[in-house]
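structure of the sequence below:
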Amino acid sequence: MPQWDPGHYLRYSDERSRPFFDLTARIGAEQPRTVVDLGCGPGQLTATLVERWPSAQVTGFDSSEPMIDAARRYEGPRLRFVHQDVHDFAPDEPVDVIISNAMLQWVDDHREVLPRLVEALAPGGWLAFQVPGNQTSPSHVLLHELGQDPRFAQWTGAINRRIMPPAAEYLTQLSQLGLETDAWETTYLHVLPGDDPVYDWVAGTGARPYLQALPDAEREIFVREYKERVRAAYPRQDFGTVLGFRRIFAVGRRP
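Below is the predicted model:
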């Protein structure tokens, strides 16, 4: 797993939060007792779940200590945060709502994790997750191509591209696991300000494994060349730079 920087991640918090609210808007739970957010990150979105469900006990889990440390400022009587990997998630009792926003793509066997999450649901419980589907967009293709360059490949050549399946495959899997499932895809057109906004965005998420793998001298060269390629692929316009970002959603209810 990458080492996360909560401050960098939150630079585009408004844009990153839109899929979370689009996802949770499709959850039909009215008065859940227990709500879990797997991969809660810095916690600001998890905190909104306390307002959404006033009678629920909400718990956010994340495998990153810096993210959990940042999230704990939101803790209260009905909200707590736990440093734990999704593979170790084993609730003491069935859960009414399980949410995972942009976390499962970092789990190598994430399709194998889904049956365990379904089993953790209470009758009538909801599972909702969202994963980025932009691994074949220019931002990530250019990142992968540069990572395969002989100058960098000894450090970055084996990094998993983590290409996610289409929504239809999640629909089939969750339906076969017994959930009444809704799945869809959305491409957001984020208008970003600044000189290198697409690099700044990717550096906070998808590029972190590459940047962390490289020694300092090689990282400087890598970043310079990646910025040049990204600027050409996403030209700045008078109103900003447009980043098209496809995301894949699935929401299922256990009968």
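
switch to C-alpha atoms for all contacts and neighbour counts from now on
Fine.

any idea how many residues pack against Ala213?
Using other CA atoms under 10 Å, Ala213 has 16 neighbouring residues.

I figured it hits Ala153, correct?
No - Ala213 is beyond contact range of Ala153, at 10.2 Å (criterion: CA atoms under 8 Å).

and the residue most central in space within the chain, what does it touch?
With distances taken as CA atoms, centre = their mean, Ala102 lies nearest the centre of the chain, 1.5 Å away. Going by CA atoms under 8 Å, 6 or more residues apart in numbering, Ala102 touches 39, 129-132.

gap between it and Arg80?
Separation of Ala102 from Arg80 (CA to CA, to the nearest Å): 20 Å.

please apply the same query to Thr48.
Shown here: Thr48 relative to Arg80, a distance of 13 Å by CA to CA.

give me the more crowded residue out of these two.
Neighbours were counted for Thr48 and for Arg80 using other CA under 10 Å; Arg80 has more, 20 against 13.

next up, identify which helix or strand the more buried one is on.
Assigned by DSSP states H and E, Arg80 falls within strand 79-83.

tell me the first helix or strand C-terminal of that strand.
Following strand 79-83 in sequence order, the next helix or strand is strand 95-101 (DSSP H and E).

list the contacts of that next one.
Contacts for strand 95-101 (CA under 8 Å, 6+ apart): 19-20, 24, 29, 32-40, 117, 120-131.

now do stretch 17-37
The contact list for stretch 17-37 (CA under 8 Å, 6+ apart) reads 45-46, 53-61, 95-101, 125-126, 128-130, 247, 249-251.

just the buried subset of the residues you listed, please.
With burial judged by 16 or more other CA atoms under 10 Å, the buried subset of the contacts of stretch 17-37 is 45-46, 53, 56-61, 95-101, 125-126, 128-130, 247, 249-251.

which members of those residues are positioned in helices?
Among those, the members falling in helices are Thr46 (criterion: DSSP state H).

distance of Pro91 from Glu65?
Counting by CA to CA - Pro91 and Glu65 are separated by 20 Å.

to compare against the first, here's the next sequence to fold:
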Amino acid sequence: MHSVDSAAPTWDPQQYLRHSSHRTRPFLDLLARIPQLPNQSRPARVADLGCGPGNVTALLADRWPDAHITGFDLSPEMLERAEKDWAGTTGGGGWLDFRPADAAHWTPEEPYDLIVSNAALQWVPNHPESFAIWIDGLRPGGTFAFQVPGNFTSPSHALLGELCESPEWRHRVGDQGRRFVHILEPGEYLQRLSDLGCVTDVWETTYHQMLLGEDPVLEWVKGTALRPVLTALRDDREATEAFLAQYREKLREVYPPGPHGTAFPFRRIFAVATKGV
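Just a heads-up that it's a prediction; the model follows:
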């Protein structure tokens, strides 16, 4: 989910889903820590901010099969895929739908039992400033839960930023390699959400993932952090290939393949905040 501007990245759902099992695991870990929602005598109302292609939104329907769940995203490509694959009545009689929205400006239009966001808020500058509005939009006892990547100082992302800022590429891609760095440290999230009167659980996990295939780290970042750069260069195929070739070589040095694949550590930050009754 991203703000509308000329530099907003174009998303590729198929590329994003290439590592769907690794990308889904943090959401499952987040989902496991979400407590019982308020007033279980009626179907829950759930919002998924930055739903992407809808594959994790569908997991919410597995947990609350009678709920009305809405996935919000600003990418037309992601919403089209989500609508195609997941929209409609769920197995438990609930309803799953998708709407365009920008998380930077989204305000709950009705009371929600759960507002959740999976690997999206890192794209939203000043997203902690919206916490009060989102929590105000929860019913008493409702929960706001999210996870964001916490690996922006890792070699994969540091190398991308350095390459973008090099003399050769600075004029073409500017700050596109670092435009997604909008996260706080776990303790800061804990303090902000606690200040809003929530019972808050914050933690971090580093997943040590074994990626398979040729240049798998490059393929991983093509689905996420590299999207702004690819969007900026999309009208120049030669420049795109030149940039990818340079970035590929840097990644190969830092993430060499081993006999079982390429090891790729990935830190994630989680928060579950429950509103007082």
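
Provide the TM-score value for the superposition.
Comparison of the two superposed chains (TM-score structural alignment, normalised by the length of structure 1) gives a TM-score of 0.96, and 255 aligned residues with a CA RMSD of 1.3 Å.

counterpart of Glu145 of structure 1 over in structure 2?
In structure 2, the residue matched to Glu145 of structure 1 (TM-score structural alignment) is Glu162.

repeat for Pro132 of structure 1
Using TM-score structural alignment, the partner of Pro132 of structure 1 in structure 2 is Pro149.

ok, Val36 of structure 1 next?
Per TM-score structural alignment, Val36 of structure 1 is aligned with Ala47.

shouldn't that match be within a helix?
No - with DSSP: H, G, I helix; E, B strand; the rest coil as the criterion, Ala47 of structure 2 is strand rather than part of a helix.

how many neighbours does it have?
When neighbours are counted by other CA under 10 Å, Ala47 of structure 2 registers 23.

how far apart are the helix or strand containing Tyr210 of structure 1 and its match in structure 2?
For Tyr210 of structure 1, the element it lies in under DSSP H and E is helix 208-213. Taken over the aligned residues, the distance from helix 208-213 of structure 1 to structure 2 averages 1.4 Å (mean CA distance after the TM-score superposition for structure 1).

what does the next helix or strand after that helix correspond to over in structure 2?
Where DSSP H and E defines the elements, the next helix or strand beyond helix 208-213 of structure 1 is helix 216-233. Per TM-score structural alignment, the counterpart of helix 216-233 of structure 1 in structure 2 is residues 237-254.

buried stuff in the matching stretch?
Using 16+ other CA under 10 Å as the test for burial, stretch 237-254 of structure 2 gives 240, 243-244, 247-248, 250-252.

now tabulate those residues in TSV and tack on distance to His260 of structure 2.
Shown next, in TSV, are those (distance: CA to CA, whole Å):
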residue	distance to His260 of structure 2
Thr240	30
Phe243	28
Leu244	24
Tyr247	23
Arg248	20
Lys250	21
Leu251	18
Arg252	15
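
which one of the residues you listed is nearest Pro155 of structure 2?
Nearest to Pro155 of structure 2 among these: Leu251, at 8.0 Å, using CA to CA.

quick one: contacts for that closest one?
Leu251 of structure 2 neighbours (CA under 8 Å, 6+ apart): 155-156, 159, 217-218.

apply 7 Å and report the result again.
Counting by CA atoms under 7 Å, 6 or more residues apart in numbering, Leu251 of structure 2 touches Ser156.

equivalent analysis for the one 4 residues further on, please.
Contacts were defined as CA under 7 Å, 6+ apart; by that measure Tyr255 of structure 2 touches 262-263.

alignment lookup: Val242 of structure 1 to structure 2.
Using TM-score structural alignment as the criterion, Val242 of structure 1 maps onto Ala263 of structure 2.

neighbours of the closest residue to its match other than its chain neighbours, how many?
Spatial nearest neighbour of Ala263 of structure 2, excluding adjacent residues (CA to CA, 6 or more residues apart in numbering): Met210 at 4.6 Å. Look at Met210 of structure 2: counted by other CA under 10 Å, it has 16 neighbours.

Met210 of structure 2 contacts Phe266, doesn't it?
No - the pair Met210 of structure 2 / Phe266 is not scored as a contact, 10.7 Å apart, by CA atoms under 7 Å.

may I have the distance across stretch 152-168 of structure 1, first residue to last?
Terminal residues of stretch 152-168 of structure 1 lie 36 Å apart, using CA to CA.

how far does that stretch sit from the chain's center?
Relative to its chain's centre, stretch 152-168 of structure 1 lies at 15 Å (CA atoms, centre = their mean, to the nearest Å).

what segments of the stretch 1-150 of structure 2 are strands?
All strands of the stretch 1-150 of structure 2, identified by DSSP state E, counting those that start in this stretch, fall at 45-49, 68-73, 88-89, 95-100, 112-118, 138-149.

for the first one, buried residues please.
Going back to what we said before, that points to strand 45-49 of structure 2. 45-49.

now do the fourth one
Across strand 95-100 of structure 2, burial judged by 16+ other CA under 10 Å covers 95-98.

any idea how far Gln209 of structure 2 is from Ser20 of structure 2?
In this structure, Ser20 of structure 2 and Gln209 of structure 2 are 12 Å apart, going by CA to CA.

kindly report the same for Ser156 of structure 2.
14 Å.

ok, the two, which is more surrounded?
Taking other CA under 10 Å, Ser156 of structure 2 and Gln209 do not tie; Ser156 has more neighbours (23 against 13).

for the more buried one, which non-adjacent residue is closest in space?
Taking CA to CA, 6+ apart, and ignoring the residues beside it in sequence, Ser156 of structure 2 has Leu251 as its nearest neighbour in space, at 6.6 Å.

thinking again about what came up before, among the contacts of Ala102 of structure 1, which one sits closest to Val113 of structure 1?
Val113 of structure 1 lies nearest to Phe129 out of these, by CA to CA, at 12.2 Å.

that closest one contacts Phe249, doesn't it?
Yes - between Phe129 of structure 1 and Phe249 there is a contact at 6.0 Å, judged by CA under 7 Å.
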